[in-house]
Every structure is written in C-alpha cells, then in structure tokens.
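Trainee: following is a predicted model, sequence given first.
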Amino acid sequence: MSRSETLGVAVIGAGRMGADHVRRVDRVTSGARVTAVVDVDGERAEAVAARVDGCTAHTDPAAALAAADVDAVLVASPGPAHEAALLAALERDLPVLCEKPLTPDAASALRVLDAEQRLGHRRIQVGFMRRYDAEYTRLKALLDTGQLGRPLMLHNRHRNVAGPPFFTSSMLITDSVAHEVDATRWLLGHEIRAVTVLRPTPSAHAPDTLQDPQFVVLETDGGALSDVEIFVNCGFGYQVQAEVVCERGTARIGDGHALVTHTAGRWGGTIAQDWTERFADAYDREVQAWVDAARRGEVTGPGAWDGYAASAVCEAGVRALEEGGRVEVELVEKPALYR
C-alpha cells in the first residue's frame, strides 16, 4: 500500500471498546477509515456502522474480511472470539490490531503464533496500549539509558472505581493484571518465570464471590520482582501507578498531579474515573502507530509473541490464585520470527 492510499479497516466487536475504536479511526486517526463493523448483535453493528459514511454492518467476520475495501482488521470482540478472527485475518494476510488478550489461554495463542509463522512475516499487533502512554514511554526511555542501574523491583498499582458485574476473581488477572504483565516484560526487558497470588481479606464493597483485592508477585528471568496490587472495586477512582526501584535510584509514574489546586484551606486535584479518561491519548497514539505501520507493510508494536507470553503468565496466575502457592510459567522457545 502506498502512503497516499487510505487504509480500510474492519472493526470486529461493536461494544464499548469497539465503538470507541470506530470513533477513533473515523475522527482522530489519519490515513485510515472504517469500512466495516462486525458484531454478533446485528442491530448493534448497524447502529455503530451508521455513524460512519459508507461503512457496512456484518454479523459474520468472514464476510467483512472478504470485502474489497477492507485492508486491515481491528479486533475488539470478547477474548474467546479472538482466535477465529485472527486466523481468518492471517489467511487473508491482513494486518491486525487485536485488543488484549491475544487469546484467553496459552494453547490457543500458540495456534495463532503457528499460523503467523507459516505466513512468514508478522501481521499481528496486540493492544497493550500502555506502551504508547507518555508516562510509560518516558519511564522506558529512562530505564533503557541505564543511568539508574539494574532494575531490582517494580511496584504496580491498578485500581478501578467498580468492576463490571460479570467480573470473576480470575478475570482480575486475565483482564486487568494482564496489562502489568506486559508492562513488566516491556519495561524490564525480562520474561516472567513464576507467579504467586496472595489473597487479602476481600473488600466489603466487592461482590460476595469476588476475591478483590489481590496481590500478585511476578518473578522475572532477570532476577527482578514485580508486584501488582489489583483492586477493581476501590470506590474512589481509576489509578494506574508504577515505581521502578533500581541500583542507583527510583522512578515513579501515575501520580496524576497535572493539576493541583489550593483553595478554602485545602489542596488537591481530581482522580480519573475510568480507563477511557486515563489512557485516551495512549489509545490514540497506539492506533495511529498501527495504521502508519500497516500502510508501510510493517508491524512495529507489541506482537503475537508478547500476547502469547502474557496469556501464559496469566494462565499461571489463575492457577496460583485457585491452587495457592508459586506457579512457574511455561513458555515455548521463542521462534526466530519474534527475535
């Protein structure tokens, strides 16, 4: 595709995330347009597609991907549907931006890896948008200079006002801690080799069946430890914070002190209430980077290997949550395509 051509994007999934991506590609991103929207709920697909001139609605992903005006695919459907959509896109050699998870488990993620390797080149980017957040990218750049010395520990906090009603205890790991799993791998440049999940007394504000909060400890092959406080019913705001402790200093992000007021004998600021507010710019940067790379025939962001590694770590984390104790992460040897 030449730089002058517009990338026609099919968005699979018309829920909150998918609809937001349709808006983003249509109104924010340059060099792309939404040509198809897919959802199992035909009325929802039609409602979202109607917001974009010339966009068609589908209930069958295969029909959308076969359309002549579809050059790329953005997958924002529920995780269990990702494998089929990814394999269909790879069969047509279409570039894909897939929201996390790549797939819900390591076995299905490996099937996707195998299909991409048979293709012979990378086509999949996984939606770990924190790699595009301004604070995270500054932290990564600082760590890469080496001026703070080796990273020894990474402390993460991930809090939501209230979790969705369908959330289960294991989803705190697979749907939330998955972000910290990727952030740990990316920031430190290490693979995660073991997971331990500690279970504090559940909050009275969490549903009776939900283990919330949880405290997750990740051991890396570089000798560093990364811990994650995941608390999806904290009640007061959405917070994502990280502090790296290195040999010669520390670095911290996520305090959200962009605006502090002093008035009436008090000082303070505001706390974001959900991820769409906190990471809006990161999503914009992520999608634009994906579109720019796809138009060049490249993949530059986190790929299928990163998605597979995160799925394997989360799978071990769910075992650690359910069985107790320390669970080792089993990864296949990294294929040459992803080195």
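Mentor: Now that the structure is in, tell me what you want to look at.

Trainee: can we go C-alpha only for contacts and neighbour counts from here?
Mentor: Will do.

Trainee: do you know how far the residue positioned nearest the centre of the chain is from Thr56?
Mentor: Nearest to the mean C-alpha position of the chain, by CA atoms, centre = their mean, lies Phe128 at 3.1 Å. Look at Phe128 and Thr56: by CA to CA, to the nearest Å, they are 28 Å apart.

Trainee: all strands for the stretch 151-300 of the chain, in order.
Mentor: Using DSSP state E, counting those that start in this stretch, the strands assigned to the stretch 151-300 of the chain run over residues 151-159, 192-198, 214-220, 225-231, 239-246, 249-253, 261-263, 266-268.

Trainee: number of residues surrounding the nearest residue to Gly120 once chain neighbours are set aside?
Mentor: Spatially, and ignoring its direct neighbours in sequence, Gly120 is nearest to Leu337 (7.6 Å; CA to CA, 6 or more residues apart in numbering). Applying other CA atoms under 10 Å, we find 12 residues neighbouring Leu337.

Trainee: quick one on the thing from earlier: want to throw the strands of the stretch 151-300 of the chain into a markdown table with distance to Leu102 and mean neighbour count?
Mentor: Below are the strands of the stretch 151-300 of the chain laid out as a markdown table (distance: least, CA to CA, whole Å; neighbours: other CA atoms under 10 Å):
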| stretch | distance to Leu102 | mean neighbour count |
| --- | --- | --- |
| strand 151-159 | 21 | 21 |
| strand 192-198 | 17 | 22 |
| strand 214-220 | 20 | 22 |
| strand 225-231 | 21 | 23 |
| strand 239-246 | 22 | 20 |
| strand 249-253 | 26 | 15 |
| strand 261-263 | 41 | 9 |
| strand 266-268 | 39 | 9 |
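
Trainee: A further structure is provided below for comparison with the first:
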Amino acid sequence: MTLSVGVIGLGVMGAEHLRLLREETGGARVVAVCDADADRAQALAQGAQVFSDPMALIAAQGVGAVVIASPDATHAGLALACIAAGKPALCEKPLAATAAEALRIVDAEVAGGRRLLQIGYMRRFDPAYAEMLAVRQAGGIGAPVLLHNIHRNAAAPDWFTGPMAVTNSFVHEIDISRWLLGSELASAIVHAAPGGDPLMVTMETDKGEIVSTEVFMNAHYGYHVHAQMVGREGTVEMAAPAVTLANRARQHGHGFPANWVPRFADAYRIQMRAWVNAVATDQPVGASAWDGYVATAVAEQVVTALQTGAKAQLFLGSRPALYT
C-alpha cells in the first residue's frame, strides 16, 4: 500500500524532504504541497495538488500523512491539526516555540491514545550516532561517565538571536544526548565567551553522567558536529565525516560542508524511510512528541541559565504512559 503524503513548507528542509519522498523512499507518493510562496509551490508540485492553506492540506481526504517543514512558529498549530485529523506527521524540530505549547500537543496526543507525531531529530538515524549507541548498549566501553559534544556552524544566519543558539541548534544535543545515554538531563550551567559565541553547556544526568557541549555558531571553517562518549572501560567517538581523504597543496585531509544537509544526508534518508514504514506498520519510531517537549523544555531552562549565570535544576514533569 502506498502512503499519500502532503508536504507543508518547501524551503531548504521541505524541498529536501520532498526530494527524498520522490527519489529515495519506497511506499510513498507526494499528493499535495503547500508553501507561502505560491510560485515555489507550483514549481515543485510535479503533479501534486497545490494548497495555499496548510490546514486545508491536512484536512484533504486524499492526504494520508503529512510532513511539516514550515517555519518554526507554525509547527505547533499544524501538529495539533494533524492530531485532530488523526493523520500521522513527521514534524521538523522544534515541536513548538514554548514548553507549555509543546505540552499541550503531548496532552492532545495522549487524549487520542495513539502516537501520531514523529519529531525530526534526524541524528537518531545517523549511522555514526547509531553505532555509538550500539557500542554503549553492548557494554563495549563500560558504564558511561562523560559525553562530549561539538556543534559548530560556519556562520549564523542574520536572523539568529543569542538564545537561538540554544533553542534552534543546541536542541539537537539535548535530544541526542538523552538518546545516546538512555538518561534524563537533571541540571545545566552555561558559560558564554565574550560576545556570546561560542557557548559551553555542561549538564548532568539523573545517573550522574556529565554532558559537555560546545555550541559555536560562527566557527567559519565549516559545519562540524562531533561526539565522544567516555566509559569506565574505554571510549567511542565519531570518525571523520568523510568517505575519502585528499592530498592537495601540501595538505592531507577532508573538507567540511557549509551546512548540516550534506553532513546528515544519510540520516535524513534513513529517517524518511523509517517514518514511512512506521506509518504503514503503525509502529512509531524516532523522537516522539514527548521527546519534542523535553527538548524544548530543557532548551527554555538552559536559556534562563545563560541569562542568569546560575545553575539550572531541570524540571520536566512525568512522562505519560503512551511514551514509555
């Protein structure tokens, strides 16, 4: 059976999701698209029905599932509409602009008694992170004690504000650290370099593990994500994100991409295939709405710690049984 998908938002990520559905994902067909730019929607439609209203796309009878890749501020309303319509959705992060808003989405999904949302924390599908998790779960490095993360961008967009380094970038480390360690984050303290960039965020988990994360929005040389897990009996870390090494101009090594899309190309492809299969089998995978809420809630509290300089004791509330 082929899944009929509607895609909302056709910017950088929406266009990539559209391509993946059409070119690299079996069992799915794009039947509808929607974007605030009508010309862009028409140009990318390729026979799919074009909607100007995302709510109308969600309500359309011919649309069986939805990819939400519209601007961040629209995610919550569209996610709630998908839940109300009983339609599965792959929603780009963040789930919502605030923790309170994200919790309302969790409550709506719990009330329906079925997980319909998968949040686009694609690193869970990245082969390097997946292998690190497998090593940890197999006991290959003993009990974890430290997790070191690096998150560097070549340059921050003009529309980035100080807190967005946390709410738009560091949220990935919030989610992947929980996933890699199988722990919940309990406290956080933030140190900012002069000018506010880079940040060093140090968190402790409910098991006593320490998670250090450098968030550098203007590192200039390229997009660079790295992680190393330190256990009582060894370490595991990512190798260079390249399949070849070049010798040129008296240098040996590999290049760095300009942004996250090339680095996580495999993760996005695997994520899309996994989501389509999950919808077909009604076996949810990936980050849940609860995980989306946790990432937003922790980010909010880390922003407070950044602004006050104080150590934040993180509060999340009780995880509903739907997500256990």
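Mentor: Alright, I've got the coordinates. These numbers were taken from a predicted model, which means no experiment stands behind them.

Trainee: on that earlier part again, the residue nearest to the centre of structure 1 maps to what in structure 2?
Mentor: Aligning on TM-score structural alignment places Phe128 of structure 1 opposite Tyr121 in structure 2.

Trainee: one more: Ser226 of structure 1?
Mentor: If you follow Ser226 of structure 1 across to structure 2 using TM-score structural alignment, you land on Val211.

Trainee: any idea how far Gly286 of structure 2 is from that match?
Mentor: To Gly286 of structure 2, Val211 of structure 2 is 21 Å away according to CA to CA.

Trainee: and Gly86 of structure 2, by the same measure?
Mentor: 19 Å.

Trainee: of the two, which one has the most company?
Mentor: Neighbour comparison, Gly86 of structure 2 and Gly286: the larger count goes to Gly286, with 21 against 18 (by other CA under 10 Å).

Trainee: ok, and the closest non-adjacent residue to the equivalent of that one over in structure 1?
Mentor: Correspondence of Gly286 of structure 2 to structure 1, assessed by TM-score structural alignment: Gly301. Nearest-residue entry for Gly301 of structure 1: Gln125, 5.8 Å, with adjacent residues in sequence omitted and distances by CA to CA, 6+ apart.

Trainee: right, and that neighbour touches Gly303 too?
Mentor: Yes. Using CA atoms under 8 Å, Gln125 of structure 1 is in contact with Gly303, at 4.5 Å.

Trainee: these two - which one has more neighbours?
Mentor: Of the pair Gln125 of structure 1 and Gly303, Gln125 is the one with more neighbours under other CA under 10 Å, namely 27 against 22.

Trainee: am I right that the more buried one sits in a strand?
Mentor: Yes. The assignment for Gln125 of structure 1 by DSSP: H, G, I helix; E, B strand; the rest coil puts it in a strand.

Trainee: would you mind measuring from it to Leu143 of structure 1?
Mentor: With CA to CA as the criterion, Gln125 of structure 1 and Leu143 of structure 1 are 23 Å apart.

Trainee: doesn't Ala36 of structure 1 lie inside a strand?
Mentor: Yes. Secondary structure of Ala36 of structure 1 (three-state DSSP): part of a strand.

Trainee: list the contacts of it.
Mentor: For Ala36 of structure 1, the contact set (CA atoms under 8 Å, 6 or more residues apart in numbering) comprises Val9, Ala10, Val11, Ala49, Cys55, Thr56, Ala57, His58, Ala64, Val70.

Trainee: what does the third one align to in structure 2?
Mentor: Think Val11 of structure 1. So, by TM-score structural alignment, Val11 of structure 1 is matched to Val7.

Trainee: isn't that match up against Ala41?
Mentor: No. Val7 of structure 2 lies out of contact with Ala41 (CA under 8 Å); the separation is 10.1 Å.

Trainee: the two - which one has more neighbours?
Mentor: Val7 (32 against 24).

Trainee: next up, the contacts around the more buried one.
Mentor: Residues near Val7 of structure 2 by CA under 8 Å, 6+ apart: Gly14, Leu18, Val30, Ala32, Val33, Cys34, Val66, Val67, Ile68, Ala69.

Trainee: now list the buried members of those.
Mentor: Buried positions within the contacts of Val7 of structure 2, assessed by neighbour count (16 or more other CA atoms under 10 Å), are Gly14, Leu18, Val30, Ala32, Val33, Cys34, Val66, Val67, Ile68, Ala69.

Trainee: need the residues you listed in JSON lines with distance to Ala239 of structure 2, can you?
Mentor: Converted to JSON lines, those look like this (distance: CA to CA, whole Å):
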{"residue": "Gly14", "distance to Ala239 of structure 2": "29"}
{"residue": "Leu18", "distance to Ala239 of structure 2": "30"}
{"residue": "Val30", "distance to Ala239 of structure 2": "36"}
{"residue": "Ala32", "distance to Ala239 of structure 2": "39"}
{"residue": "Val33", "distance to Ala239 of structure 2": "38"}
{"residue": "Cys34", "distance to Ala239 of structure 2": "39"}
{"residue": "Val66", "distance to Ala239 of structure 2": "35"}
{"residue": "Val67", "distance to Ala239 of structure 2": "31"}
{"residue": "Ile68", "distance to Ala239 of structure 2": "32"}
{"residue": "Ala69", "distance to Ala239 of structure 2": "30"}
